[in-house]
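1. Would you be able to build a 3D model of this:
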Amino acid sequence: MTAEAETERPGAEADEPGWEVDPDDEWALAVVATVGRQLKLRREAAGMRAGEFGAAVGYGEDLVYKIEGGRRIPRPEYLERADEVLGAGGLLAAMKEDVAKVRYPKKVRDLAELESRAVELLSYGSHNLHGLLQTEEYARALLSTRRPTLSADELERAVAARMARKAVFDRVPAPELSFVQEEVTLRRPVGGRMVLRRQLEHLLHVARLRHVEVQVMPTSRGDHPGTGGRIQVLKFGDGTAVGRADDEFGNRPVSDPRQLRILELRYGIIRAEALTARESLAFIEQMLGET
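-> Here you go, the predicted model:
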């Protein structure tokens, strides 16, 4: 089947090498427009028509126009192929870095930016595993439960964005990461038994990192101050911090020292009530054996 025929068949849009641009994300719109303009200039300078170029890179003419018009975010492989076809010497392929973050929703980019600057992260999870702890297949299964249902394009972008945030584990110097997870978040078979099993194996791996501490809150301990939902605090090198709680401050991010003290107080009590890090490792290993 030709590339042109593929773009015409029903449902082919999700298979095209690009993502839709959020019309409300001004920064993303500007970046994608700039990348599209550069691609068009390079193509025209090479004396290639859109259809000819599309055939050369293996995609339909309609998609070429969408990307050049700033209406689609090109995938990395599209830029790599365009670089080869147009003889750009790596300049077009280098734009992968420019669009790497644009593919993610703004709120996810903002969260990832905060996590990339944090020197300490405190997180209590009551319903699901923290996104930084999730495997790709677990994240995909979890995000697939959202309603309204995410489109194939939205689901792919959401999973990719969540996985990209995990770069925080490889930072140097490494931030101090503390997670307290309710027992139920480790038992819920999201994606099925084997997905959960691999998730628990990954959790054990992460929990053994020197700068990471994972603690489990047994369901039997019902008198701690985390019953209102998630709590998260991110601390930065300049002494500032930002936090959020499901049942406090309207679920909005807060940076006022008085409000942060409340969140840290609650987190400290939760942490003290949970199993120790060593006990939690043994607990997760036991659960893995039962799965």
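
2. can we go C-alpha only for contacts and neighbour counts from here?
-> OK.

3. contacting residues around stretch 257-265?
-> 231-233, 241-245, 254 (CA atoms under 8 Å, 6 or more residues apart in numbering).

4. one more to put side by side:
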Amino acid sequence: MRMNANLSQEEFGRMVHYSASMVSAVETGARPLDRVFLTRADEVLKSGDLLVALLRIAERDREPSWFKPWLEAERAARQLRLYETALIPGLLQTENYARAVLRFNDTFSEAEVERKLAARLARQEVLGRENPPQLVVVLDESVLSRTAEGLSGIMVAQIGRLIELADLPHVHLHLVPRVTGLHIGSSGPFALARSADGGWVGHLEHQLGGAVVDDEDGVAALLARWENVRTEALPRRQSIDLMKEVQAHHEPQ
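-> Now for the predicted structure:
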């Protein structure tokens, strides 16, 4: 497309505000595709959002087969309900938190970490679209307290991100306080998505992958568990106050 526009790498680079070496690295595949770069390229080449759309398709196709049905349900959802006991859900993760989580898997190369990171961040676009889904999230307080050496700063920023999201009208964030005893949600996290036609789909993750739950009995069981989990959580304002309190514990003294 650049050559058809009779632009050299230097000329094109100036127009998209990148160096000629950067343009060359992208074109030869030496550098991973960058959404900002492709957005500017679409503008310069007057290609609509073709390049960005192709990147989105490529990111989707890189996802494991077991995860694709849930991704489709997530993208089409009018309501999303997430319950998590161990990690911040992917839709809410900051770039640095997501990168740290992905690096826990020592079988991933750095390039693979960056590819998976790009796909995870791209999923978050669903929350910023013109008609975003209603998102209700319930987290165990312990999710915010988990840290490791060198991660305190990352957790401060991550909790700050959660507090910002909680102010959005379509996002509802609630915490189950640490003092809460054992309850039905203690057996593990799950997610639910409601489509425009009113149907629900569930999702369960485990160490080796995950599974979509779309049978009537399974969905009914997850909806019942959601109601029980939701009743254990604090109201919105109290949840935000608790987030701020936990955030302060991560800050250097």
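
5. Name the member of the contacts of stretch 257-265 of the first structure that has the highest neighbour count.
-> For the contacts of stretch 257-265 of the first structure, the largest number of neighbours (other CA atoms under 10 Å) sits with Gly243, at 26 neighbours.

6. Quick check: the aligned residue for that one in the second structure?
-> Under the alignment (TM-score structural alignment), Gly243 of the first structure pairs with Gly202 of the second structure.

7. In JSON lines: the contacts of stretch 257-265 of the first structure, plus distance to Leu92 of the first structure and secondary structure.
-> Listed next are the contacts of stretch 257-265 of the first structure as JSON lines, based on distance: CA to CA, whole Å; DSSP: H, G, I helix; E, B strand; the rest coil:
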{"residue": "Ile231", "distance to Leu92 of the first structure": "42", "secondary structure": "strand"}
{"residue": "Gln232", "distance to Leu92 of the first structure": "39", "secondary structure": "strand"}
{"residue": "Val233", "distance to Leu92 of the first structure": "39", "secondary structure": "strand"}
{"residue": "Ala241", "distance to Leu92 of the first structure": "38", "secondary structure": "strand"}
{"residue": "Val242", "distance to Leu92 of the first structure": "37", "secondary structure": "strand"}
{"residue": "Gly243", "distance to Leu92 of the first structure": "39", "secondary structure": "strand"}
{"residue": "Arg244", "distance to Leu92 of the first structure": "40", "secondary structure": "strand"}
{"residue": "Ala245", "distance to Leu92 of the first structure": "43", "secondary structure": "strand"}
{"residue": "Val254", "distance to Leu92 of the first structure": "40", "secondary structure": "strand"}
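
8. Could you export these as a markdown table, including distance to Ser123 of the first structure?
-> A markdown table is the format used below for the contacts of stretch 257-265 of the first structure (distance: CA to CA, whole Å):
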| residue | distance to Ser123 of the first structure |
| --- | --- |
| Ile231 | 6 |
| Gln232 | 4 |
| Val233 | 7 |
| Ala241 | 13 |
| Val242 | 12 |
| Gly243 | 10 |
| Arg244 | 10 |
| Ala245 | 10 |
| Val254 | 15 |
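
9. rewinding a little: how much space between the match of Gly243 of the first structure and Ala211 of the second structure?
-> Note on Gly202 of the second structure: its distance to Ala211 of the second structure, by CA to CA, to the nearest Å, is 8 Å.

10. Ala76 of the second structure now?
-> Ala76 of the second structure is 18 Å from Ala211 of the second structure, by CA to CA.

11. So for those two, which residue has more residues nearby?
-> Neighbour count, other CA under 10 Å: between Ala76 of the second structure and Ala211, Ala76 has more, with 17 against 14.

12. what's the closest non-adjacent residue to the more buried one?
-> Ser195 (6.1 Å; CA to CA, 6 or more residues apart in numbering).

13. and that neighbour, what does it touch?
-> 73, 76-79.

14. repeat that with 7 Å
-> With contact taken as CA atoms under 7 Å, 6 or more residues apart in numbering, Ser195 of the second structure is in contact with 76-78.

15. any chance of the residues you listed in TSV, with secondary structure and distance to His250 of the second structure too?
-> Below are those laid out as TSV (DSSP: H, G, I helix; E, B strand; the rest coil; distance: CA to CA, whole Å):
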residue	secondary structure	distance to His250 of the second structure
Ala76	helix	36
Ala77	coil	34
Arg78	coil	35
